[in-house]
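Visitor: Output the structure for:
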Amino acid sequence: MFNIFEFHWRAKNRFQQVQRGILLAQNASEVEQKLLAKGYQNIHIQRNFSFPKQPKSEEITQFFTQLALLINAAIPFKQALVMQQENCTNIKLYQWLLNLNALINSGYSFSASMEKLNCYFSKQEIQLIRIGEKSGKLGLVLTNIAKARSQSEKLARKVKKVMFYPLIVLVISCLLTLGLLLFIVPQFAELYLDKAQKLPWLTAVLFYLSDTLQQQGLIWLFVLFSIVVSFLLFAKKYVNLTACQMYLLSHFPFLDRITRYSRIIFFTQNLALMLSAHIHLESALKAFLSEKMPDKVLQTQVQLSLSLLKQGYKFSEGLSSSVFSSQMVQMISIAEKSASLAEMCIHISDIYQQQLDHQIELLSQLFEPMLMLFMGGIIGTILIGLYLPIFDLGALV
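Guide: Just a heads-up that it's a prediction; the model follows:
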């Protein structure tokens, strides 16, 4: 595999207008040749020294969207991929496109090449692309995949937005608490200890925490930082940690309903896509049994549904209302009787999308007073603990 680097360039076009951009290439001379071929002059090239990053989900969705537009515009598939590669600015994705083009040129199909490289795409998406290739509707399939991914990313952004505010308030609360324990509490400790006064238990606990932080604060800070960084790194790399995170969220008050609605939307959206592409129900369900699936609850449910299907039971009879909802199970049952399962899955997805939006909005409104109360409680407890000895002295007088 060739080493690919990022280069920033500045040049003038044939109309003497200054143009700037980013190109990925093996060296600066390759960039210069590309720019000269486009008619640029007075070329200035500078390499950007940065570590390659994994492409974001939005970049993969953009790849699907642009490839679908090019194919629907009757541009040959191989040429469309080359255009995608030329406009790519992510090194990892660029290398993936290089390998993808090499496999396709050697005789592999698009879906087989993606399956062989085995990164950035789910089993469901690869199956849909394979169906699109066989039916000659690859552009339509890619458009549907891009729409489904966009909806999932929109949902993820909403959830992150709701969680961002509590996180900021929690960080501020921790910083204020540390500031009080490190700078304010020691001054009160000197005042009270000089008088050899018996301190209330709350004040004694505050003094103990303050003394511990002053002596071992850096050690505890390093340990906490190491734990947080390790968790964030391993959670992205190992599916088990992500699955544990999903499990905790599904049992956390206020967030359990959001987790369930998200699971229903994800399941019905992907199932509707595959059923609409005339993929058999059993094959569509098998696509959810991926090792990269973070939601192990959903994976267990799909395995149970598959085993019951093979025994001759209906699909709806294998769905648990505790994993999804009784309303969804009833709607799936009705769809099976009317042979409109794909349309019903789309309908279910739309219904629970509206309910999820409402839950997220409600949660964001509830978080503000709860967090203010939480922050005020912590600071208030510290202040009360500091002034309790003064109240005791006043009572004695």
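
Visitor: From here on, just use CA atoms for contacts and neighbour counts.
Guide: Fine.

Visitor: Go through the chain and flag its longest helix.
Guide: Ranked by residue count and defined by DSSP state H, the top helix of the chain is helix 341-396.

Visitor: packing partners for it?
Guide: Packing partners of helix 341-396 (3 or more CA pairs under 8 Å, 6 or more residues apart in numbering; DSSP states H and E): helix 138-179, helix 185-193, helix 201-237, helix 256-276, helix 326-338.

Visitor: What angle do helix 185-193 and the first one make with each other?
Guide: Here helix 138-179 runs at 30 degrees with respect to helix 185-193, directions being taken by axes from the mean of the first three to the mean of the last three CA atoms, to 10 degrees.

Visitor: Just after the one helix or strand V31 maps to, pick out the following helix or strand.
Guide: Taking DSSP states H and E as the definition, one finds V31 inside helix 28-37. Note on helix 28-37: by DSSP H and E, the next helix or strand toward the C-terminus is strand 41-48.

Visitor: Which elements pack onto whatever helix or strand comes next after that following strand?
Guide: Sequence-wise, the next helix or strand downstream of strand 41-48 (DSSP H and E) is helix 57-72. When contacts are defined as 3+ CA pairs under 8 Å, 6+ apart, helix 57-72 sits against helix 77-86, helix 138-179.

Visitor: Just the buried residues of helix 57-72, please?
Guide: Under the neighbour-count criterion of 16 or more other CA atoms under 10 Å, helix 57-72 has T61, F63, F64, T65, Q66, L67, A68, L69, L70, I71, N72 buried.

Visitor: Which of the residues you listed sits closest to L298?
Guide: Taking CA to CA as the measure, T61 is the one of the buried residues of helix 57-72 closest to L298, at 23.5 Å.

Visitor: Any chance you could list what contacts stretch 92-101?
Guide: Contacts to stretch 92-101, defined as CA atoms under 8 Å, 6 or more residues apart in numbering, come from residues 4, 24, 52-55, 78, 81-82, 85, 88, 110, 113-114, 117.

Visitor: To compare with the earlier structure, here is another sequence to fold:
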Amino acid sequence: MATFKYISKDMSAKTIRGTLEADDRNDLVRKLKEQNLFLVSCQDVTKKTVNQYKMKLNELSAYSREIGTMLASGLSLIRIFSIMVRREDNKKIKKIYENIYVKLQQGYTLSAAMEAQGVAFPNLMIQMYRSGEASGNMDKTALTMSDQYSKDHRIKGKTKSAMMYPIILIVITIAVLLIVYLAVLPSFFDIFQNVELPLITKINISISKFLQDYWYFVIMILVGLV
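Guide: Here you go, the predicted model:
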């Protein structure tokens, strides 16, 4: 539903201005006729909202798979999105589908409707859909994009899993070093007094004293690195 600002005339040719909600221009004309008014001009002043939700790889894959499968079965895009809107549980994604559904009813192409959704869809995906529209192979394009984003999602998951071990190892290493420098070495300070120590030992003692005196500074550095 869009909001139109209109200029109309009544039966006595008197100019009447106002705003009215309608599905499109034709619907606006019909509603004005019911009030014995004749449309002169109108402007769509619907408040524009841009989605800030960026769909994840698995969501993009599911989106393309549904479109490709239903297009291949002969359903129209408007019918497809009416189904997708009803079935979607995620409120943010549902809002995106609703916006696309409205755009399609207004005569937009699917790629243009997707482009109007802010950061929801990646530019590459939009351009691929635009190519599919031009070639008439939208169903194949959608299914190809579904496979691609599904693969990307699996690779991303494997990358995260592969990174877990080194991250855990680094955390444990830092924890052990802190225990050594803050708890173990200080207990030997009195023993090492007035004793000539090797350079490496002196460096470790200096690090230990620095950590004891400026531990808050070290925490700030670690937080900054994270």
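
Visitor: Going through the contacts of stretch 92-101 of the first structure, which ones are buried?
Guide: The neighbour count (16+ other CA under 10 Å) marks I4, L24, L81, Q85, C88, F110, S113, M114 as buried among these.

Visitor: just checking, which of these belong to helices?
Guide: If you go by DSSP H, these have L81, Q85, F110, S113, M114 in helices.

Visitor: closest to I43 of the first structure among these?
Guide: Nearest to I43 of the first structure out of these is Q85 (CA to CA; 21.8 Å).

Visitor: Next up, the contacts around the residue nearest the centre of the second structure.
Guide: Ranked by distance to the mean C-alpha position of the second structure (CA atoms, centre = their mean), the top residue is K54 at 0.9 Å. Going by CA under 8 Å, 6+ apart, K54 of the second structure touches V119, A120, F121.

Visitor: What subset of those is buried?
Guide: Buried among these (16+ other CA under 10 Å): A120, F121.

Visitor: With secondary structure and distance to M145 of the second structure added, can I get the contacts of K54 of the second structure in CSV?
Guide: Below are those laid out as CSV (DSSP: H, G, I helix; E, B strand; the rest coil; distance: CA to CA, whole Å):
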residue, secondary structure, distance to M145 of the second structure
V119, coil, 17
A120, coil, 15
F121, coil, 12
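
Visitor: export the contacts of K54 of the second structure to TSV and tack on distance to F217 of the second structure?
Guide: As requested, those are exported to TSV (distance: CA to CA, whole Å):
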residue	distance to F217 of the second structure
V119	38
A120	40
F121	42
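
Visitor: Can you tell me which of the contacts of K54 of the second structure is nearest I203 of the second structure?
Guide: For these, the nearest to I203 of the second structure is V119 (51.6 Å; CA to CA).

Visitor: so the closest one sits right up against Q52, yeah?
Guide: Yes: using CA atoms under 8 Å, V119 of the second structure is in contact with Q52, at 5.9 Å.

Visitor: still on that earlier bit, could I get the helices and strands packed on helix 57-72 of the first structure as CSV with distance to L98 of the first structure?
Guide: Putting those into CSV (distance: least, CA to CA, whole Å) gives the following:
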stretch, distance to L98 of the first structure
helix 77-86, 7
helix 138-179, 20
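
Visitor: Nearest to E125 of the first structure among those would be which one?
Guide: helix 138-179 (7.0 Å).

Visitor: Taking helix 201-237 as reference, get the angle to the closest one.
Guide: Interaxial angle, helix 138-179 of the first structure versus helix 201-237 (the same axes, to 10 degrees): 160 degrees.

Visitor: Helix 138-179 of the first structure corresponds to what range in the second structure?
Guide: Aligned using TM-score structural alignment, helix 138-179 of the first structure spans residues 138-179 in the second structure.

Visitor: Stretch 298-309 of the first structure too?
Guide: So stretch 298-309 of the first structure is aligned with nothing, judged by TM-score structural alignment.

Visitor: can I assume R17 of the second structure sits in a strand?
Guide: Yes: R17 of the second structure: assigned to a strand according to DSSP: H, G, I helix; E, B strand; the rest coil.

Visitor: list the contacts for it?
Guide: R17 of the second structure is in contact with K5, Y6, I7, S8, counting by CA under 8 Å, 6+ apart.

Visitor: And the buried residues of helix 57-72 of the first structure, which is closest to T268 of the first structure?
Guide: Taking CA to CA as the measure, T268 of the first structure sits nearest to T61 out of those, at 19.1 Å.

Visitor: residues contacting that closest one?
Guide: Residues in contact with T61 of the first structure (CA under 8 Å, 6+ apart) are A146, R149, S150.

Visitor: any chance of these in TSV, plus neighbour count?
Guide: TSV is the format used below for the contacts of T61 of the first structure (neighbours: other CA atoms under 10 Å):
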residue	neighbour count
A146	23
R149	22
S150	17
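
Visitor: which of those residues line up with contacts in the second structure?
Guide: Contacts conserved in the second structure for these, using both residues aligned by TM-score structural alignment, their matches' CA atoms under 8 Å: A146, R149, S150.

Visitor: Please report how far the counterpart of A102 of the first structure in the second structure lies from R86 of the second structure.
Guide: Correspondence of A102 of the first structure to the second structure, assessed by TM-score structural alignment: V102. V102 of the second structure is 14 Å from R86 of the second structure, where distance means CA to CA, to the nearest Å.
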